[in-house]
Structures are given as structure tokens and as C-alpha cells.
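Engineer: Please find the sequence and the predicted model below.
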Amino acid sequence: MTNSARVMKTCKWIKGLAVLGWLAWLPGLASAETVRIFAAASLQGPLDQVAAQSDEDVVISYGGSGTIARQISLGAPADAAIIANTNWSDWLVARGVIPSPPRALMSNRLVVIAAAQGSAPWTHADADTLRAHLSGGRLAMGQHMSVPAGIYAQAWLDSIGAWDDLRQQLAETENVRAALALVARGEAPLGIVYASDAQASTDVDVVWQVPADAHPPIRYIGLALTPAGETFLDLVATQTDAFVAAGFVALP
């Protein structure tokens, strides 16, 4: 056992249940000394830093929260998971696969981003504003049926009367970091991501901060499946400052 965690970013974007399942069974990842964590893609960065402080051998697989939840429900050998939506944690609890009570760890904010070109922040945001800045292009966001950032984004678009107008212009992705990448590469003129994602990239500008009351509360939920996973979540809960520095929001 090493004195610092060996955090493996096993896949840049985890796509589909089969990939997550395959990663979980890679040689070395399933050893008795390994603490296996499945985590929402938006946590990549600060969660790696926290894992590096563990005395255990921590392996983190990042992906979409919906994919992670479905994989856990099928028996994936994870010690803990951190997902970005209470609906998915409730779904797992209802299936009786989570032995310990879920715990809310942190929050986030939703923002609209554009490629980094010195874009000035918008003074308001409505369907006309979005349509004008898209100029016929696509709006990148997580899948609205499964990815938490996409679920929150749909709620906001609904609240400003833009969902029906823009639904045909969406570029929906498997996780929020993929939506960020589309904007950073100039493949989509706008995207809706978490503030922490935007802060992690120098290739995008934040043009609008979505009001927190325009969508359901953003909550990152820790789910422990083993005692080792519970211990790791205890460590995460003590590292609020690291996540706040990365753009997350501390809970009261």
C-alpha cells in the first residue's frame, strides 16, 4: 500500500455502461487494497487532489451520473460513488443497493459559456438572446434525460421560455465536461455547464450566470457501498476549501 493515492484517469470521457463495467474489472483495479470510486465528470480535478491525500490506493472512474447510477444498480464493484443529482441517488436508494444513507457533499452553479474571445457578460438571457448568439449553431449541454447538468439546464431553459424554441439546436453530451469541450474547440458557439467546469478551462468565457432559483438545487451526493468507501467520503467532506477553490459551492 502506498502513502499517496494512485489516481488513474482511466478514460477522458466514459461512454456507456459497458465501458464503466470494463474499467471496473481492469487488472489491478479490483485488488483488495484498491478503493474504487465512481464520480461525476465535473468533479475531475479537485477530487483527484483529495484522493492524493488518502492513505489508500484510490482509483477514480469519471463519467455521467446517470451512467454511474445504472452501473451501480447492476452490481459494479465500487466502494463509493459521487453523483450530481438527488434524483439518481433516490433511484438507487429505492432499489436497496445503497447500505448507508446518502450524504450531500457540495453544490455548484450553472453558467452559460462561449469560446474564449473576450466575450462580454450578457445583461440578460432569454430565448431571443440565446438564439441570437447561437447564430444557427448548437447549444452544448448534458443529456437532459440523464446528465444532471442537462437536467438543470432544461429546467432553466423552461423557466425562460426557451426550451421548445431551442430543443432542435441542442448538442447533448454524455457528461458535462464533453459539453465544455465542444465549446472550447469552437464546435458549439454556446454551452451550459457548471461554474467549476468553466473555471477549469482557459478556453471558454462565462457570459451568463444562471440564477440558482431557476432550476432545482444542485447537489453532489456521496453514496458509500463499503466501509472503505465511507472512509473516503469522510475525507471528501473535510476538503470543502479545495472544492470551493475549484468553483464549487459549499453547503450550509
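Structural biologist: Right, received. Where do you want to start? Residues are numbered from 1 along each chain as shown.

Engineer: make it CA atoms for all contacts and neighbour counts henceforth
Structural biologist: Will do.

Engineer: sec struct for the residue nearest to the spatial centre of the chain, please.
Structural biologist: In the chain, the C-alpha nearest the mean C-alpha coordinate belongs to residue 42, at 3.3 Å (C-alpha atoms, centre = their mean). Secondary structure, DSSP: H, G, I helix; E, B strand; the rest coil: residue 42 is helix.

Engineer: That one and residue 89, how far apart?
Structural biologist: 17 Å (C-alpha to C-alpha, to the nearest Å).

Engineer: same question, residue 249
Structural biologist: 19 Å.

Engineer: Tell me where this protein has strands.
Structural biologist: 34-40, 57-63, 80-83, 103-106, 110-115, 139-142, 170-173, 190-194, 204-209, 220-224 (DSSP state E).

Engineer: got those as JSON lines, with distance to residue 234 and mean neighbour count columns?
Structural biologist: Converted to JSON lines, the strands of the chain look like this (distance: least, C-alpha to C-alpha, whole Å; neighbours: other C-alpha atoms under 10 Å):
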{"stretch": "strand 34-40", "distance to residue 234": "13", "mean neighbour count": "25"}
{"stretch": "strand 57-63", "distance to residue 234": "14", "mean neighbour count": "25"}
{"stretch": "strand 80-83", "distance to residue 234": "11", "mean neighbour count": "28"}
{"stretch": "strand 103-106", "distance to residue 234": "10", "mean neighbour count": "20"}
{"stretch": "strand 110-115", "distance to residue 234": "26", "mean neighbour count": "25"}
{"stretch": "strand 139-142", "distance to residue 234": "29", "mean neighbour count": "30"}
{"stretch": "strand 170-173", "distance to residue 234": "31", "mean neighbour count": "20"}
{"stretch": "strand 190-194", "distance to residue 234": "24", "mean neighbour count": "29"}
{"stretch": "strand 204-209", "distance to residue 234": "31", "mean neighbour count": "21"}
{"stretch": "strand 220-224", "distance to residue 234": "10", "mean neighbour count": "26"}
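
Engineer: Nearest to residue 123, out of the ones you listed?
Structural biologist: strand 204-209 (8.1 Å; C-alpha to C-alpha).

Engineer: Can you give the distance from that closest one to the centre of its chain?
Structural biologist: Distance of strand 204-209 from its chain centroid, counting by C-alpha atoms, centre = their mean, to the nearest Å, is 18 Å.

Engineer: hang on, the earlier thing: hmm, the residue nearest to the centre of the chain is touching residue 176, no?
Structural biologist: Yes. Using C-alpha atoms under 8 Å, residue 42 is in contact with residue 176, at 6.5 Å.

Engineer: so what's in contact with the two at the same time?
Structural biologist: 194, 197 (C-alpha atoms under 8 Å, 6 or more residues apart in numbering).

Engineer: need the contact list for residue 205.
Structural biologist: 113-119, 198.

Engineer: In addition, the following structure is provided for comparison:
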Amino acid sequence: MTQRYRHKLKQLATIILLMLSSNVIADERVLIFAAASLSNALTEVGNTFKADPIANPTKINPVFSFASSSTLARQVAQGAPAQIYLSANQTWMDYLVEQKAVAADSRVTLLRNSLVLIAPNTSPVTNIVLTKHWNITQAVGESRIAVGDPDHVPAGRYAKQALESLGLWQQAMPLLARANNVRGALVLVERGESPFGIVYATDAQIAKKVKTVATFPASSHKAIEYPLVMVDSKATAATTSFYQYLQSDAAQAIFVKYGFKVLSI
């Protein structure tokens, strides 16, 4: 056996030992299903994680699928290959736990948000007092208020709760433009197709073409919470690694930058 051949064998053995000693396959993909309102923040969290050699030495690749929490929850329940699910409310997480479609013992509440009323930047309206005396019909005119569909979308459900609490639901109900998710409602206001929209404060913060004209009292709706869970009870090391990173100080600093409130876990 030549010295060169021995050297190659030694190199091969070293590579095999490194692979065997690692709990994670290099470049392994982790698929995360997440609420649409998390798109910007989670994309940055994912990019930061990928670029961090200490947090991600084996080059795990987080891949995101963003949509309404309800749509994603149904897909998970039907066996979609998500490895992590992050919802915009507790209701759809409860649904998946009841369906035994996720690893319930990994469930944690990661973030909180608030609900606001927005208008296009070009609107003359600067402030709305949210009481039962607000004349929505007059304010909206021939148009509609953009919201996530209250029958399916968490942001829409919070909007309905808030409007009911304030005595405005019956007036507002026939005037709603129901979007498939909260970002869809935001787009309608950005384009000027709706004079008002009800979205999360974090959505209003990232949008350059809208302004916040009112904030709904926290007491007018259920707490806007974002629960996190791993789907498989026998999660891979890669899945567990990114799940833990989402709860890290580095990730939470990014969430705070985008206007979310982080919770102690």
C-alpha cells in the first residue's frame, strides 16, 4: 500500500468519523409552516441562523411556507411534511393537538402582537376614536374595510372580537372585504382599494404605504399569541436545533425589531 493511498484512506476515515459523530446531516432542510404575519421576521431569523457558524455548524437550511394559520393547520392535520408549525393564535394549535397531529409536549407560546386600524398614507384621516359612536358606514362610503376572513383567519377573528366588544360589529359586518390572510388585507389598503384595514401592529410597522390611525384596546379581544410546536414527536436533530434557535436571544431580538412582544420561555 503506497503512502499516498494510506493518506487518502486516512482522509476518508476522518470524513466518515465526522459524519458519524454529527447528529445532523449537513445541509438538511427543515420545513416550517408559519402564519403570514411572520413572513418578514422569520425570513430574517432564518437567514441569520444560516449565516451563524456557531448556532448552525452543520448548515441546516430552514425553509418557510407562509399562509393563514388555518390553512396551514389543516395541511399539517392532513399529513403535510412540515416539521415545525408556528400559528398566529392558540385555537388552531389546539386543533392540531386535539388531532394528535403535532408533538404537544413541545408546544410553547413564543410571541404576542396587537391589533390596529390602518389607512393609506394619502388618507386625510389621522386618528379614529374606537367607540360604538364611530360611524363606519359614513367613514367607509362605497368601499370596504379590509380584514382577514373572520371565519378562518386569526387576525380576522381578533378583529371580530374587538368590533363586537366595542359595539361596532353589526355596523361593520356587511362592510368587510375578507382577505385570505392578514397580509392580503394589508395589500388592499396599501393599494388604496380599501380606506381602512384591521391588521396586526407588526404588519403596519413594515408597510410603507399605510399609517396606523387607531389601536384596539387589548381588552377588546383575546390575547394575540403565537404558539410554536414541533410536528414529529421524534424530531430530527436539525428540527430540534432550529426549534431551539427560535427561542434564543438572537431570534427574539429580531422579533422585537419587527414589533413583536417576546415572552419568557
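Structural biologist: In hand now; what should we look at? Given the structure is predicted, the values throughout are model-derived calculations rather than measurements.

Engineer: circling back: what's the counterpart of the residue nearest to the centre of structure 1 in structure 2?
Structural biologist: Alignment note: residue 42 of structure 1 maps to residue 37 in structure 2; criterion TM-score structural alignment.

Engineer: Please give me every residue in contact with its match.
Structural biologist: Per C-alpha under 8 Å, 6+ apart, neighbours of residue 37 of structure 2: 88, 182-183, 200, 202-203.

Engineer: That one and residue 170 of structure 2, how far apart?
Structural biologist: Relative to residue 170 of structure 2, residue 37 of structure 2 is positioned 27 Å away (criterion: C-alpha to C-alpha).

Engineer: do the same with residue 250 of structure 2
Structural biologist: 44 Å.

Engineer: Next: residue 133 of structure 2.
Structural biologist: 13 Å.

Engineer: Then residue 84 of structure 2?
Structural biologist: Counting by C-alpha to C-alpha - residue 84 of structure 2 and residue 170 of structure 2 are separated by 38 Å.

Engineer: Residue 203 of structure 2 too?
Structural biologist: Distance from residue 203 of structure 2 to residue 170 of structure 2, by C-alpha to C-alpha: 26 Å.

Engineer: the more surrounded of those two?
Structural biologist: residue 203 (25 against 11; other C-alpha atoms under 10 Å).

Engineer: quick one: contacts for the more buried one?
Structural biologist: Contacts of residue 203 of structure 2 (C-alpha under 8 Å, 6+ apart): 37, 183, 186.

Engineer: from those residues, which is closest to residue 138 of structure 2?
Structural biologist: Once C-alpha to C-alpha is applied, the member of the contacts of residue 203 of structure 2 that ends up nearest residue 138 of structure 2 is residue 186, at 21.3 Å.

Engineer: Tell me who's in contact with the counterpart of that closest one in structure 1.
Structural biologist: For residue 186 of structure 2, the aligned position in structure 1 is residue 180, judged by TM-score structural alignment. For residue 180 of structure 1, the contact set (C-alpha under 8 Å, 6+ apart) comprises 140, 191-193, 197-198.

Engineer: Likewise for residue 214 of structure 1?
Structural biologist: 155-156, 159.

Engineer: looking at those residues, which has the most residues close by?
Structural biologist: When neighbours are counted by other C-alpha under 10 Å, residue 156 leads the contacts of residue 214 of structure 1 with 21 neighbours.

Engineer: Do I have it right that it meets residue 215?
Structural biologist: Yes. If you go by C-alpha under 8 Å, residue 156 of structure 1 and residue 215 touch, sitting 5.3 Å apart.

Engineer: what do the two both touch?
Structural biologist: Counting by C-alpha under 8 Å, 6+ apart, residue 156 of structure 1 and residue 215 have no contacts in common.

Engineer: separation between the nearest residue to residue 195 of structure 2 once chain neighbours are set aside and residue 89 of structure 2?
Structural biologist: Leaving aside its sequence neighbours, residue 195 of structure 2 sits nearest to residue 119 (C-alpha to C-alpha, 6 or more residues apart in numbering; 5.6 Å). For residue 119 of structure 2, the distance to residue 89 of structure 2 equals 24 Å [C-alpha to C-alpha].

Engineer: Equivalent analysis for residue 113 of structure 2, please.
Structural biologist: Counting by C-alpha to C-alpha, the gap from residue 113 of structure 2 to residue 89 of structure 2 is 10 Å.

Engineer: cool, residue 176 of structure 2 as well?
Structural biologist: Counting by C-alpha to C-alpha, the gap from residue 176 of structure 2 to residue 89 of structure 2 is 21 Å.

Engineer: before we move on, what about residue 153 of structure 2?
Structural biologist: In terms of C-alpha to C-alpha, residue 153 of structure 2 sits 9 Å off from residue 89 of structure 2.

Engineer: can you pull the buried residues of stretch 80-99 of structure 2?
Structural biologist: 82-90, 92-93, 95-97 (16 or more other C-alpha atoms under 10 Å).

Engineer: Among these, which are located in helices?
Structural biologist: Cross-referencing the buried residues of stretch 80-99 of structure 2 against helices under DSSP state H gives 90, 92-93, 95-97.

Engineer: ok, so of those residues, who is nearest residue 76 of structure 2?
Structural biologist: For those, the nearest to residue 76 of structure 2 is residue 96 (7.8 Å; C-alpha to C-alpha).

Engineer: all helices of structure 1, in order?
Structural biologist: 17-24, 46-51, 65-73, 86-94, 127-134, 148-159, 163-166, 176-184, 195-199, 227-237, 240-245.

Engineer: Can you state the residues of structure 2 onto which the longest one aligns?
Structural biologist: To tie it back to what came earlier, the one meant is helix 148-159 of structure 1. Using TM-score structural alignment, helix 148-159 of structure 1 pairs with 154-165 in structure 2.

Engineer: Residue 212 of structure 2 pairs with which position in structure 1?
Structural biologist: Aligned by TM-score structural alignment, residue 212 of structure 2 pairs with residue 206 of structure 1.

Engineer: Distance check, residue 40 of structure 1 against residue 219 of structure 1.
Structural biologist: For residue 40 of structure 1 relative to residue 219 of structure 1 (C-alpha to C-alpha), the value is 11 Å.

Engineer: what do these two both touch?
Structural biologist: Common neighbours of residue 40 of structure 1 and residue 219 (C-alpha under 8 Å, 6+ apart) are residue 84.

Engineer: returning to that earlier point: which of the buried residues of stretch 80-99 of structure 2 sits closest to residue 3 of structure 2?
Structural biologist: residue 83 (46.5 Å).

Engineer: Surely that closest one is in contact with residue 34?
Structural biologist: No. Between residue 83 of structure 2 and residue 34 no contact is recorded; they are 10.9 Å apart, counting by C-alpha under 8 Å.
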